[in-house]
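Chemist: from the sequence below, what's the structure:
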Amino acid sequence: MLGTLLDRPIIHKTFEPKYKILIDMCSKELDTVKVLYDQQLASMKSPTGPIVNKNMPKVSGSLRWSQQLHDRIELTMGKLQTLSCISRDSPDTKDVFSKYDEMMNYISSFEADVFTRWASDIETIAKTNLEKPLLVWETKDGKEVLKVNFDPE
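Modeler: Model prediction:
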């Protein structure tokens, strides 16, 4: 819809000075996403592990987090790419699209790395956990209670 509006001369003339502002906003959004990505990489190396949503295991939480980050920049850049009137030859526009490509590569490699590490460890983790009993006795408030032996991994 925005593309058809920008074909109108009066609207195009009004919108033209705002191209630079729009490109700058997209650039700032990509910089923010890069900061979030760097924070997640740092938390992956920390003893507490990655930052994930509540009640999510580390692996699926990390993959979901990366998908949300992907969706965040895809939404922003998808709208920018639909504008036919933006010059793709300007240095600012080239910079934004190169940042976008760089972030998409980072996110793809992050997802591949998380999955590869999980796939290499899953056989031993599954074997270990499948050898454990499903139910265990636990003392709680001086009483013996039956508990499901659930591993959060």
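Chemist: all contacts plus neighbour counts: C-alpha atoms, from now on.
Modeler: Noted.
Chemist: hey, which helix is longest across the protein?
Modeler: helix 91-130 (DSSP state H).
Chemist: what is whichever helix or strand comes after it packed up against?
Modeler: Per DSSP states H and E, the first helix or strand lying C-terminal to helix 91-130 is strand 135-140. Helices and strands touching strand 135-140, by 3 or more Cα pairs under 8 Å, 6 or more residues apart in numbering; DSSP states H and E, are strand 143-148.
Chemist: one more to put side by side:
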Amino acid sequence: MIRYALEKDAQELVKLRLDEQKSLHPDAPADPEKVEAIEKWISQSIGNVNTLILVSENEGKIDATCTFVVEHNIPGLVDNGNYAYMCNVYTVPEKRKQGIMADMISQGEVELRARNVCAVYFDSVSDPMISLSQKLGYVHRTSFYSKDLIG
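Modeler: Predicted coordinates for the structure are as follows:
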């Protein structure tokens, strides 16, 4: 069952986030201050009007999650300025390749359209995520530049 995250899900979502991060950065330590920052972000974001956290729950256990962070930017000539950044996309290994994430992303898109969001974007180094997103109609449009401000 795909549903919105609830406050009671916070600790399970923290664990999934740490699992997702470890899969991407296996040598990175889970420092207590980083774990605390993840806990704080998830707790503050559940129920926030600008954050849509979806979970897939089966038999009382969350086995996948996908988050959309809504941004209200200045409108342009070809868009309304409302975008969503898709992040924290993770399915536990034993539940992958079952269509759960495709369903979650599609359900999220329905909700985002209702919120007048004009586009969803994400960045990923995960080949399975890139492949799935292409199957769902996402296209690589352009490169962007970034600069680390901390560290």
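Chemist: need the TM-score from the superposition.
Modeler: Once superposed, the chains reach a TM-score of 0.25 (TM-score structural alignment, normalised by the length of the second structure), with 62 aligned residues with a Cα RMSD of 4.5 Å.
Chemist: which strands and helices lie in contact with the longest helix of the first structure?
Modeler: Using 3+ Cα pairs under 8 Å, 6+ apart: helix 91-130 of the first structure touches helix 19-45, helix 58-82.
Chemist: mean neighbour count and distance to Asp101 of the first structure added to those helices, as JSON lines?
Modeler: Converted to JSON lines, those look like this (neighbours: other Cα atoms under 10 Å; distance: least, Cα to Cα, whole Å):
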{"stretch": "helix 19-45", "mean neighbour count": "15", "distance to Asp101 of the first structure": "10"}
{"stretch": "helix 58-82", "mean neighbour count": "16", "distance to Asp101 of the first structure": "10"}
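Chemist: any idea how far Trp137 of the first structure is from Asp38 of the first structure?
Modeler: Distance of Asp38 of the first structure to Trp137 of the first structure, computed by Cα to Cα, to the nearest Å: 43 Å.
Chemist: about what we covered before: Glu102 of the first structure: which of the helices and strands packed on helix 91-130 of the first structure is closest?
Modeler: helix 19-45 (9.6 Å; Cα to Cα).
Chemist: which of the residues in the longest strand seen in the second structure are buried?
Modeler: Counting by DSSP state E, the longest strand found in the second structure is strand 61-72. By neighbour count on 16 or more other Cα atoms under 10 Å, the buried set for strand 61-72 of the second structure is Ile62, Asp63, Ala64, Thr65, Cys66, Thr67, Phe68, Val69, Val70.
Chemist: could those residues be laid out in a markdown table, adding distance to Ile130 of the second structure?
Modeler: Converted to a markdown table, these look like this (distance: Cα to Cα, whole Å):
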| residue | distance to Ile130 of the second structure |
| --- | --- |
| Ile62 | 23 |
| Asp63 | 20 |
| Ala64 | 17 |
| Thr65 | 16 |
| Cys66 | 14 |
| Thr67 | 16 |
| Phe68 | 16 |
| Val69 | 19 |
| Val70 | 21 |
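Chemist: need the helices and strands packed on helix 91-130 of the first structure in CSV (columns: distance to Asn129 of the first structure).
Modeler: Shown next, in CSV, are these (distance: least, Cα to Cα, whole Å):
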stretch, distance to Asn129 of the first structure
helix 19-45, 23
helix 58-82, 17
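Chemist: Pro9 of the first structure is nearest to which of those?
Modeler: Among those, the nearest to Pro9 of the first structure by Cα to Cα is helix 19-45 (15.2 Å).
Chemist: how far away is Gln107 of the second structure from Ile38 of the second structure?
Modeler: 24 Å.
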